[in-house]
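Predicted model follows, preceded by the sequence.
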Amino acid sequence: MIFAMARIGATLVSAPIFSALGVPLQVRVILAGAVGVLVLGLYPLEVPADPLSLQGFATIAQEALIGLSVGFILQVAFAAPLLAGEYLSNSIGLGFANMVDPHSGGHSAVVGQFLMILMTLLFLAVNGHLVLVELIVKSYETMPLGGGWLTRDHMWDIVTFGAYVFAGGLAIALPVGFALFGLNLLVGVLTRAAPQLNIFAVGLPLTLMTGFVVLAIAFPAMSQLMQSAAATGLDQARSFIGG
């Protein structure tokens, strides 16, 4: 049972939503045990004869590495809206307004937190958590227990997918970022045309107001992009395990 729970538990520890600080450890253990029982009923697992031997520890380490890799791939996809929120916060003028991240316990910009909450709700709305459980269960068919360590190609796929943080974050922030860029150009022209205007007294409130308005208008497009980011993360995880 421990060998069936190792990969599942590692995935729950590193995957979004399940790895949040608000999810108790007992809940993760119960979920890992429940899914492990399902795996034992579907796939015959060839476990080492002595779990405390070197082979047993190596098998557990291998299973944990696979689970951590799958969860990390999804974390990369979830980092895209957080990066977009950091950029938008600094552009709007809310870079100084930080709050505690309920997922990691760190601090991040308020816009980034809002986009992360929206990303989480979209992920749950499309049953992404159920798809993740299905992927990790089917991974025992394509990557059986003790079937071999992760290859160089697996590691390279994870490294190359890291670029999606910047590509996805740029795509999510582009609608609002382009509007704020045009506004900054306009404020610059007004400052040159009328030097007596105080750029801080005029530019900051105008940027803040325009940023919120454009952000509200761009919500449908940004939601579609975040839903696409979640789907991309799941597709990359499916490709990683050979599905």
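Happy to help now that I have it.

going forward, measure contacts between C-alpha atoms and count neighbours the same way
Noted.

count of neighbours near Thr232?
For Thr232, the number of neighbouring residues by other C-alpha atoms under 10 Å comes to 18.

Ok, Asp157 next?
The tally of other residues near Asp157 (other C-alpha under 10 Å) stands at 15.

what about it, which helix or strand?
According to DSSP states H and E, Asp157 maps onto helix 152-161.

Tell me what angle the longest helix seen in the chain forms with helix 152-161.
Across the chain, the longest stretch assigned as helix under DSSP state H is helix 54-92. Calculated by axes from the mean of the first three to the mean of the last three C-alpha atoms, to 10 degrees, helix 54-92 forms an angle of 10 degrees with helix 152-161.

Below is an additional structure, to be compared with the one above:
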Amino acid sequence: MLGFGLSIEPQLWALLFTMVRVGAAFVAAPVFGAVAVPLPVRITLSGAIGILVLNSQSYAVPTEVFALTTFVSIAAEILVGLTIGFILQIAFAAPLVASELIGTSMGIGFAQAVDPLNGTSSPALGQFLSILLTLLFLSVDGHLILVDLIVRSYQALPPGAAWIAPERLRNIAFFGGYAFLAGLLLALPVGFLLLCLNLVVGMLSRSAPAMNLFAVGLPASLAVGVVALMIALPAMGDYMLVIVHETIEMTSTLVLGG
């Protein structure tokens, strides 16, 4: 029942209610939440996964649409979906942090471009690392794991009892610092080498004050940074896989409780 004497097909209402959590997760999650993904595609995927959830899980759907309890249940569904997507999105913030550290040391921090995934301006190096992380995320079936997490969330947090405990919300907020830790470790090989180069250039400038620091230091930083990126890229790719796996594991632990 809609309330006010109106009615709706029960199966259609159950599907729409199920799509709330799925759609909220897709809005905040990486890949699916990208600006390049059209809205009809998200709605279609949400409906398809909603049908999967209805056929695999059994839970009670609010009987009336225009009721206070229904609005509260919808708010809880949105909270769970956004939480799942937000934790996964933390992994995709690490390349941006790493690119800021590396780009500033290389002297290309001013190189900004529109990020096709988020629709915002970000460092060019950050776009390259973000695309690499996206490809690695898809290569380990991260999109399928996301769908599995959403489906399992209906069993761990069924509608009507989907409010996340304050302790979990606090742990999720603290987990946001993982983006800075992962970004620092991701930039560590190249950043440490560039730091050593800057120390050498600084000592040369003190020993030879007549030397043009900008004419020597900036080209050297750019050249060393490019070479260091080429050498460290395999190791950075391996650590990106570690970031993806740890974030997926933490999503299951923080939201689903294990």
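Okay, I see it. These figures come from a predicted structure and were not determined experimentally.

tell me which element the counterpart of Ala179 of structure 2 in structure 1 is part of?
Under the alignment (TM-score structural alignment), Ala179 of structure 2 pairs with Val165 in structure 1. Using DSSP H and E, the element containing Val165 of structure 1 is helix 164-193.

Following element in sequence after that helix, please.
Taking DSSP H and E, what comes next after helix 164-193 of structure 1 is helix 199-217.

and that next one, which stretch of structure 2?
Aligned by TM-score structural alignment, helix 199-217 of structure 1 falls on residues 213-231 of structure 2.

Mind listing what's buried along that stretch?
217-218, 220-222, 224-225, 228-229 (16 or more other C-alpha atoms under 10 Å).

who touches the residue most central in space within structure 1 in this structure?
With distances taken as C-alpha atoms, centre = their mean, structure 1 has Phe78 as the residue nearest its mean C-alpha position (1.9 Å). Neighbour list for Phe78 of structure 1: 16, 116, 119, 229-230 [criterion: C-alpha atoms under 8 Å, 6 or more residues apart in numbering].

now, which of those residues sits nearest Gln62 of structure 1?
Pro16 (21.0 Å; C-alpha to C-alpha).

That closest one maps to what in structure 2?
Pro16 of structure 1 maps onto Pro30 in structure 2, by TM-score structural alignment.

tally of neighbours for its match?
24.

Report how many residues lie close to the closest residue to it other than its chain neighbours.
Once flanking residues are discounted, Pro30 of structure 2 sits nearest to Gln89: 5.5 Å by C-alpha to C-alpha, 6 or more residues apart in numbering. For Gln89 of structure 2, the count of nearby residues is 19 (other C-alpha under 10 Å).

still on that earlier bit, of the buried residues of stretch 213-231 of structure 2, just say which sits nearest to Ala75 of structure 2.
Leu229 (44.7 Å).

residues contacting that closest one?
Contact partners of Leu229 of structure 2, counting by C-alpha under 8 Å, 6+ apart, are Val190.

State the distance from the counterpart of Asn90 of structure 1 in structure 2 to Gly202 of structure 2.
For Asn90 of structure 1, the aligned position in structure 2 is Thr104, judged by TM-score structural alignment. Thr104 of structure 2 is 16 Å from Gly202 of structure 2, where distance means C-alpha to C-alpha, to the nearest Å.

before we move on, the earlier item: how distant is the match of helix 199-217 of structure 1 from the center of its chain?
Relative to its parent chain, stretch 213-231 of structure 2 has a centroid offset of 30 Å by C-alpha atoms, centre = their mean, to the nearest Å.

sorry, back to before: now, the contacts of Phe78 of structure 1 that are in strands?
Residues of the contacts of Phe78 of structure 1 located in strands (DSSP state E): none.

so which of the residues you listed hold up in structure 2?
Mapped onto structure 2 and checked by both residues aligned by TM-score structural alignment, their matches' C-alpha atoms under 8 Å, the contacts of Phe78 of structure 1 keep the contacts 16, 116, 119.

from those, which single one is nearest Gly71 of structure 1?
For the kept ones among the contacts of Phe78 of structure 1, the nearest to Gly71 of structure 1 is Pro16 (7.1 Å; C-alpha to C-alpha).

List the residues that contact the closest one.
Applying C-alpha under 8 Å, 6+ apart to Pro16 of structure 1 gives the contacts 71, 74-75, 78.

what would the residues you listed look like in JSON lines with distance to Thr151 of structure 1?
Converted to JSON lines, those look like this (distance: C-alpha to C-alpha, whole Å):
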{"residue": "Gly71", "distance to Thr151 of structure 1": "17"}
{"residue": "Leu74", "distance to Thr151 of structure 1": "19"}
{"residue": "Gln75", "distance to Thr151 of structure 1": "21"}
{"residue": "Phe78", "distance to Thr151 of structure 1": "25"}
